[in-house]
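*Asks:* using only what follows, build the 3D model:
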Amino acid sequence: MTEQPKRPDAFYGYLEGWISLVLNIALFALKYWAGIVSGSVSLLAGAWHTLSDSFTSIVVLIGFKVSSAPIDRKHPFGRGKAELVGNIIIGAILAVIGSHFLIESISKLRNHESASFGTLAIIVSIISLVIKEALARFAFILSKKINSRSLFSEGWHHRSETFASALILIGIVLNDQFWWIDAVLGLLITGLIFYTAFELLREKIRPLIGVKPDPELINKLQEMAQAVCKRDLHINHAYIHEYGNVSEIRFHVQIPGNTSLNDAHSVVIKLEKEIKERLKMEAIIHVEPMDIKTMDTKAVSFYKRENPGLYEECLKIRKEVFVDEQKVDISLEIDEHENECKFWLIQLDGESAATGRWRLTPDGYKLERFAVLNKYRATGLGRILLEHVLSDILPTDKPIYLYSQTSAVGFYEKYGFYKTGEPFIEANIEHYKMIFDM
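*Replies:* Reported below is the predicted structural model:
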């Protein structure tokens, strides 16, 4: 594996990280000093919340430093998970800090302690509100520019601090009327700290262990697969893993069992390329033969006069298989026996997939026009169709027979039919007469 160049967006990550780090440390010192002077638990809690933003800024810097290292053999997806681990550590630290201020706030309520806010607290809170909102907007702009979830998360951390500063200003205004306002605001800001910790842990742990894509993404994948391969491909077992700024999706895709290895490989390569271009995600696709057991299967029998609509569905399948694929003349395919035959139609997930018919002749029951769409061959659908038709006729003392194309003789032999007589040509295709051994 050749080494890849460093991430070109690292500069913006460093820029936001360093600016946030310097300003957050300065704000922490100011707010902590103001909190000590005024005895305000809400200011002290806000100071530590600000310091937690310094920690996240450090993680942003380290994350961009580590994740921008070149991809190599030992790290085929880079080192982006280092950023996730760092954020989890910060989330745990925030939970501990929140617990401390929860106890402090409850203690102030029990002891009827109030804070002595002054001009310093007002000035510090206003400075904090303005700076944190500016940092939030700066982070949002850069996150959009370089498509960075880390910077987007950083922006919301700054925005939460803006809310905290606004709460403290409200507390300063109401402090003379309500002695308990500082303790209550301390509880509110503690809740904000806990919420930030929870969101950090939830947001960063889930990508580490892998998450299921939402239904909308699955539908997009289905549409892309159909557009690329000109057929419905059934997608399952999908999971998303994140490596910093790189997202990887893994899923299984079911394709017809008669697809050649080269064709299956071509399908996967095209689909992976399409996913990377449109969804900006790396894809690892596992190919497996189509399993109709996982599909909604419906089998119906009817005569042409009873259900002309379903009869047309049968004709579509027969035309695709016999006329288009095998070049049988349409005048031979649709014969004079259509009105006297009983038809069977198998539908998978609402799509007509296989058909066959039978009729009573002087020689017994004759099975005819068995056809399975190409993409559903080698899935067991032919066996299901044959079993339905036989169950419709049996038990009987009359012979059951069919004219099988030479290529299908082996299939019918597995289910109790045997050849009789010499091969013959029908519609330019070699056939054998086969009789069901009852």
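
*Asks:* rest of the way, CA atoms for contacts and neighbours
*Replies:* Will do.

*Asks:* host element of the residue most central in space within the chain?
*Replies:* Here the mean C-alpha position of the chain is nearest to the C-alpha of residue 213 (CA atoms, centre = their mean), at a distance of 2.1 Å. Applying DSSP states H and E as the criterion places residue 213 outside every helix and strand.

*Asks:* please verify my assumption that it contacts residue 236.
*Replies:* No: here residue 213 does not reach residue 236: they are 10.6 Å apart, not a contact under CA atoms under 8 Å.

*Asks:* what about the residue nearest to residue 285 when sequence neighbours are not counted, how many residues nearby?
*Replies:* Across the structure, with CA to CA, 6 or more residues apart in numbering as the measure, the residue nearest residue 285 apart from its sequence neighbours is residue 251 (5.3 Å). Neighbouring residues of residue 251 were enumerated by other CA atoms under 10 Å; the total is 16.

*Asks:* chain center to the helix or strand harbouring residue 251: distance?
*Replies:* Counting by DSSP H and E, the element that carries residue 251 is strand 246-255. Between the mean C-alpha location of strand 246-255 and the chain-wide mean there is a distance of 9 Å, by CA atoms, centre = their mean, to the nearest Å.

*Asks:* here is a second sequence; please produce its structure as well for comparison:
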Amino acid sequence: MNSFEQTRYKMIRRGAVIGIIGNILLAIIKGWAGIVADSRALVADAVHSASDVVSSIAVMIGIRAANLPPDKDHPYGHGKAETLTAIIVAVLLFIVGFEIGLNAVKDAGEPVAVPKTIALYAVVFSIAAKEAMFRYKHYLGKKYRSEAIITDAWHHRSDVFSSLAALAGIGATILGDKAGISWMLYGDLAAGLIVSIMIMKMAWDLGTDSIHNVLDHVLHSEDTVEMRRQAANVEGVMQIDELLAREHGHYVIVDIKLSVDPLITVEEGHAIGKQVKETLLADKNVKDVFVHVNPYTKN
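*Replies:* Below is the predicted model of the structure:
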């Protein structure tokens, strides 16, 4: 593991740990405030935060597995472990969205309890904390190309939405009770359904992207222009016949076919191929390069 990969692993692991600790603290704070304030919406949101600990632990496991060195059964490394983790988190996120919507429908037949004002403060604190966690983890995920961290970051953003729904519902219930407007007491149910649909849509999009990547997605030609240019500039390379860059989790594996002078020795051709490999490996996102050398022929 080179210095960049060590730093990457350290920073992403730190992000996952922060997610676990943050969700535990928020679950405790919101659970306590929900019970004191007699707010079902806040208690449900606390359970939501507690369930998020599971996804953060899954991310931790996925990150650790992705950083295992290549072995006989996995010669390309374990980078796809992060992508598989992202799929798992997306599924959990979809289930959370479904549960929020289901609970909103079930609560429609229950008597409405008017929560105390302290519930509003707890929800506002939760929104601020979750948004900060989202921004931090999204930054880490983008910087270090971690699908698992990015998906978990959006999980935090989904919590912001669900907390906003709880805030709207609690606020509407308190205001409706004071103003004597009965229909406002059910504002949290409508908000919960809307947020439920938003979260499920988010989970579907994130899961679809991760599934696309786990199926040996190849970078588009416009994304490999610089790679082709660098390889073509190596002395002795007469033509790039084919270049395929496969995403393998957070890194890329390159397969390249190039043509050299057919009259040079095998050793000289091998040296050119080796130089092309070293040139492409200079990119920190490229994990390995497989070079096939062909004799150049005019079309």
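
*Asks:* now the TM-score, please.
*Replies:* After superposition, the two chains reach a TM-score of 0.75 (TM-score structural alignment, normalised by the length of the second structure), with 285 aligned residues with a CA RMSD of 3.6 Å.

*Asks:* map the residue nearest to the centre of the first structure across to the second structure for me.
*Replies:* Pairing criterion TM-score structural alignment: the partner of residue 213 of the first structure within the second structure is identified as residue 219.

*Asks:* helix, strand or coil for the closest residue to that match other than its chain neighbours?
*Replies:* In this structure, residue 219 of the second structure finds its nearest non-sequential neighbour in residue 245, 5.6 Å apart by CA to CA, 6+ apart. The three-state assignment at residue 245 of the second structure reads strand, by DSSP: H, G, I helix; E, B strand; the rest coil.

*Asks:* so what's residue 245 of the second structure up against?
*Replies:* Residues near residue 245 of the second structure by CA atoms under 8 Å, 6 or more residues apart in numbering: 218, 219, 224, 252, 253, 254, 255.

*Asks:* and residue 258 of the first structure, what helix or strand is that in?
*Replies:* Secondary structure assignment for residue 258 of the first structure, by DSSP H and E: no helix or strand.

*Asks:* what do we get in the second structure for it?
*Replies:* For residue 258 of the first structure, the aligned residue in the second structure is residue 262 (criterion: TM-score structural alignment).

*Asks:* which residues touch that match?
*Replies:* By CA under 8 Å, 6+ apart, the residues touching residue 262 of the second structure are 294, 295, 296.

*Asks:* please name every helix or strand in contact with the strand holding residue 251 of the first structure.
*Replies:* The elements that strand 246-255 of the first structure packs onto, with contact taken as 3 or more CA pairs under 8 Å, 6 or more residues apart in numbering; DSSP states H and E, are strand 234-243, strand 282-289.

*Asks:* in the second structure, which spans are helices?
*Replies:* Read by DSSP state H, the second structure holds these helices, from start to end of the chain: 3-37, 40-66, 80-107, 118-143, 147-179, 187-214, 225-232, 266-281.

*Asks:* narrow the contacts of residue 262 of the second structure to those that are buried.
*Replies:* Among the contacts of residue 262 of the second structure, the ones that count as buried by 16 or more other CA atoms under 10 Å are 294, 296.

*Asks:* mind putting the contacts of residue 262 of the second structure in a markdown table, distance to residue 20 of the second structure included?
*Replies:* What follows is the contacts of residue 262 of the second structure, written out as a markdown table (distance: CA to CA, whole Å):
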| residue | distance to residue 20 of the second structure |
| --- | --- |
| 294 | 52 |
| 295 | 55 |
| 296 | 56 |
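
*Asks:* mind putting the contacts of residue 245 of the second structure into TSV with distance to residue 170 of the second structure?
*Replies:* TSV is the format used below for these (distance: CA to CA, whole Å):
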residue	distance to residue 170 of the second structure
218	48
219	47
224	51
252	48
253	51
254	54
255	57
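
*Asks:* ok, so of these, who is nearest residue 181 of the second structure?
*Replies:* Set against residue 181 of the second structure, the nearest of the contacts of residue 245 of the second structure by CA to CA is residue 219 (56.6 Å).
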